[in-house]
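# structure of the sequence below:
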Amino acid sequence: MQTTPNTLNAWLSLLETRHFKEIDMGLDRVRAVKEKLGIEYACPVIMVAGTNGKGSTCAMLEAILLQAGYRVGLYSKPHFLDFNERARINGEMVSDQVFIDTFDQVEAARGDVSMTYFEFTTLAICKLLAEAKLDVVILEVGLGGRLDAVNVINADVSIVTSVDIDHVDYLGDTREKIGFEKAGIFRTGRTAICSDPLPPQSLIDHALEIGADLWLFGRDFNYNGDKQQWNFAGREQRRNSLGYPSLRGANQLLNAAAVLAALEALRDRLPIGAQEVRNGLAMVDLPGRFQVMPGRPTVVLDVAHNPHAAATLAQNFDNMGFHAYTYAVFGSMLDKDIAGVIAQMKGKIDHWCVCDLPLPRAATAAQLREQLLQANVLQDVEHSIQEFSSPEQAYAFALSKAGENDRIAVFGSFLTVAGVMRARKSQTH
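The predicted structure is shown next:
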């Protein structure tokens, strides 16, 4: 009799090595195992896809629904320090033992079907959330939408936050191609929300073709505001005098407007009062999204890893006030538009600390240096490029050089931010 691993780490190590490729697009295998597991939801499901803004949108939904007293399940990814971050029930991470038990069930159901780490863990989390007696479930899509493992679930409300160029090898190299992939999470007769101010025609066409109830930003819902507060207007619901979300950054009102549109669409099943919306927006917390750490020098953690996200980060920098010098801790996957990210950030950074990341498909520090040189990044008394073998080392160097009026920006990948989070955690213990 074959035994399964008895710790979460052992399980994850097995899943990382078992399937012949890391990303294997297509839903037939996942759907077959989902049917065997009998995953069904008795509560509303909200699914969120998009190039950027998915995590913020999910976090705001969770915070508001928790404030309203609902039992909320959330699946989000990737994680920074612990795999358990990927599944939350009522705001609390799921325990190792619950994961182990559910992994055992997926293992028994899959038979000889081979699944990637992402597909296997997605089914496990969808299964444990389906059995947790919840009032609402929020599912964050990983890559694209149409062929993402999460899309074996039928959502009551689907949100596409933004459509931009990323994951070109899998999703295509234009916004129209990518828009079609994201629109794959929409369902016939159900609410489909897009908060991108310029949605690709392919997304609109697909929603019309399948008969989804499409809500577009600027047509079906929008917001306006001043420096103190903002107002939301949906199809029938208005919410006025709202405080700004505690998540900082330029696009958060677009994300928040999509959240309130989704809650309007579900208001018969999940009624929510004005104060609960205000409290949720005020209390929402999301690591690694324009996260400004307390203390000096100023440290900003941001998972920006494509030009669209880097442009937002650069804009947020402009709103931060004066810093004498800015150091970048920058590491990236090789399949990203590294030149596009550098182009957005070039004028904002004085000293680049580029680093290797602990994955084979990451760019090396030497490759990042080469891209910076191609972009004509300066090297003189006040500008530099240094190479490091890890984000932790790059951050330690930046910290040793930065004065208290300087700024350290950590960006380029989840792994870059995770490395610095680990370094900061070990400093405080």
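# can we go C-alpha only for contacts and neighbour counts from here?
Fine.
# for the stretch 201-350 of the chain, which segments are assigned as strands?
For the stretch 201-350 of the chain, the strands defined by DSSP state E, counting those that start in this stretch occupy 213-216, 222-225, 230-233, 238-242, 291-293, 298-301, 326-330.
# I'd like these as a markdown table, with distance to residue 398 and mean neighbour count appended.
What follows is the strands of the stretch 201-350 of the chain, written out as a markdown table (distance: least, C-alpha to C-alpha, whole Å; neighbours: other C-alpha atoms under 10 Å):
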| stretch | distance to residue 398 | mean neighbour count |
| --- | --- | --- |
| strand 213-216 | 43 | 20 |
| strand 222-225 | 38 | 17 |
| strand 230-233 | 38 | 18 |
| strand 238-242 | 38 | 16 |
| strand 291-293 | 15 | 15 |
| strand 298-301 | 10 | 21 |
| strand 326-330 | 6 | 26 |
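# just put those strands in JSON lines and tack on distance to residue 202.
Shown next, in JSON lines, are these (distance: least, C-alpha to C-alpha, whole Å):
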{"stretch": "strand 213-216", "distance to residue 202": "13"}
{"stretch": "strand 222-225", "distance to residue 202": "22"}
{"stretch": "strand 230-233", "distance to residue 202": "26"}
{"stretch": "strand 238-242", "distance to residue 202": "29"}
{"stretch": "strand 291-293", "distance to residue 202": "34"}
{"stretch": "strand 298-301", "distance to residue 202": "34"}
{"stretch": "strand 326-330", "distance to residue 202": "34"}
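# to compare against the first, here's the next sequence to fold:
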Amino acid sequence: MSTSSYSEQPRSLDAWLSYLEQIHTKEIDMGLERITQVATTLGVLQPAKKVLTIAGTNGKGSSVAMADAILRQAGYSTACFTSPHIVDYRERVVVNGNMLSEQAHCDAFSAVEKARGETSLTYFEFGTLAALWLMKQHKLDVAILEIGLGGRLDAVNIVEPDASIVTSVDIDHVGFLGDNREDIGYEKAGIYRTGKPAICGDPKPPQRLVSHAQALGAQLFCVEQDYRHELDEHTWAFMPCSERGQEYLKPLQQLPVPQLPLANAPGVIAALQMLGLPISDEAMKRGLATAAVPGRFERWPGQPEVILDVAHNPHAAKYLHDKLMQIRRTQSTQGKVLAVCGMLKDKDIKSTLAELTPAISHWYVASLPGPRAACAEELAGVLDSMGQKAQPFMQVAAAYEAALAEAEPNDILVCFGSFVTVAALYEHKGRAFNGR
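Next comes the predicted model:
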């Protein structure tokens, strides 16, 4: 579809988002030629003085949040680009901890629309360019960019990073990235750059990831090989553990255990130490202590306690299971764990649910909206094949209310399976998203 004239452009953020859904024939169109051409016209290929890109199957959002919190505690101006959003599109671009106005996003979309001419862009490509444009306006110290899908051909990878993190490598997005860790690792290693710090937080890095980083001449630092962490009763330590690690990385002691997955924190520290910006030990500690991400093991206190998690693949589900068991071990009373679950049908549903079945007493499964959604009966059928009984519901809110009605005060109600599932509960409870 060709560009519209300025007078015909959408006037509101909702109208813009509706327009973006219509202007490209594919939801995902891999390749960087089209978006690079428009980015060059816009002048957004250097959105900040420093750029940190973060890819991985799991742990991206947590790593973005920890890096952002540490940098802001150190006095740097930052912006984060993440996706998808939970409730409000504006969650995707957060500047110095705050969402921007709807008008700012409309201005960004207008700038992209004028720059693209006849070039076709997907919804995500358009949004990526708009995010980079917004960052450029703020003259920031650091832009932290989450790679939404894979790495090598992701729209965000048009930007040249000063350091990059691959948090973990597991099976997800099979149709685009491959059905094995070696192929997926190669795709994610596409965010590494020649001569630049390349952090890998996966304790068993695929050989293709390592080989690609070495062939590029990237400065590869791998967890358990070049750096590691040690956990004691109340704190943890970051420790270089190779000759290269000891040459470039600084040990840190008595770090607070973050609210977010600890496994992602050492990679963030390694990347920030290699970014070339002075950061005090105190800023590291304060950032780790305060970092949080809505929808990632988010706890709503009360009786029963409600826990929201966007876990939608086996790796994330295993982490969720382990966290639930940890809570149960530390509580004096032993209630049940009830699960509200909605998933997309292009995920590894059986393996994801299997990771949690040992922890769950009762299942309440829900259909999600949209063509990618798995229906409740499909989820119930998968659970039935594993000897688990589940009650199906047409909507997440209905499943949640049914579970809530049957829960005892000492129970835990965990709601997981997709960003869409968590978004439905935010909307159902009327909760506002206030950025990071």
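# where does the TM-score land?
Here the superposed chains carry a TM-score of 0.94, computed using TM-score structural alignment, normalised by the length of structure 1; 415 aligned residues with a C-alpha RMSD of 1.3 Å.
# point to the residue nearest the middle of structure 1.
Of all residues in structure 1, the one closest to the mean position by C-alpha atoms, centre = their mean is residue 55, 3.6 Å from it.
# quick one: map that residue onto structure 2.
With TM-score structural alignment defining the correspondence, residue 55 of structure 1 maps onto residue 61 in structure 2.
# and residue 68 of structure 1, by the same measure?
Under TM-score structural alignment, residue 68 of structure 1 pairs with residue 74 in structure 2.
# contacting residues around residue 298 of structure 2?
Contact analysis of residue 298 of structure 2 by C-alpha atoms under 8 Å, 6 or more residues apart in numbering lists 307-309.
# what about the strands in the stretch 51-200 of structure 1?
Here the stretch 51-200 of structure 1 has its strands, by DSSP E, counting those that start in this stretch, at 72-75, 87-89, 92-93, 136-140, 157-160, 191-194.
# any chance of the ones you listed in TSV, plus mean neighbour count?
Shown next, in TSV, are the strands of the stretch 51-200 of structure 1 (neighbours: other C-alpha atoms under 10 Å):
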stretch	mean neighbour count
strand 72-75	25
strand 87-89	22
strand 92-93	14
strand 136-140	25
strand 157-160	28
strand 191-194	27
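# among these, which is nearest residue 272 of structure 1?
Taking C-alpha to C-alpha, strand 136-140 is the member of the strands of the stretch 51-200 of structure 1 nearest to residue 272 of structure 1, at 12.8 Å.
# the closest one maps to which residues in structure 2?
Matched against structure 2 by TM-score structural alignment, strand 136-140 of structure 1 falls on residues 142-146.
# average distance between the matching stretch and structure 1?
Following superposition, stretch 142-146 of structure 2 is found to deviate from structure 1 by 0.5 Å on average (mean C-alpha distance after the TM-score superposition for structure 1).
# just give the nearest non-adjacent residue to the corresponding residue of structure 2 for residue 7 of structure 1, would you?
Taking TM-score structural alignment, residue 7 of structure 1 has residue 12 as its aligned residue in structure 2. Of all residues not flanking residue 12 of structure 2 in the chain, residue 106 sits nearest, at 6.7 Å (C-alpha to C-alpha, 6 or more residues apart in numbering).
# structure 1: which residue goes with the one you found?
Aligned against structure 1 by TM-score structural alignment, residue 106 of structure 2 finds its counterpart in residue 100.
# who's in contact with the residue nearest to residue 109 of structure 2 when sequence neighbours are not counted?
Spatial nearest neighbour of residue 109 of structure 2, chain neighbours left out: residue 130 (5.6 Å); criterion: C-alpha to C-alpha, 6+ apart. Contacts here follow C-alpha under 8 Å, 6+ apart; on that basis residue 130 of structure 2 touches 105, 108-109, 111-112.
# try it again with 10 Å
For residue 130 of structure 2, the contact set (C-alpha atoms under 10 Å, 6 or more residues apart in numbering) comprises 39, 42, 44, 93, 104-113, 124, 136.
# for residue 234 of structure 2, state which of the residues you listed is nearest.
Distances from residue 234 of structure 2 to the contacts of residue 130 of structure 2, taken by C-alpha to C-alpha, are shortest for residue 93, at 33.7 Å.
# what residue of structure 1 matches up with that closest one?
By TM-score structural alignment, residue 93 of structure 2 lines up with residue 87 in structure 1.
# what about residue 33 of structure 2, how many residues close to it?
Per other C-alpha atoms under 10 Å, the neighbour tally for residue 33 of structure 2 reads 12.
# so what's it up against?
Going by C-alpha under 10 Å, 6+ apart, residue 33 of structure 2 touches 39, 153, 155, 158.
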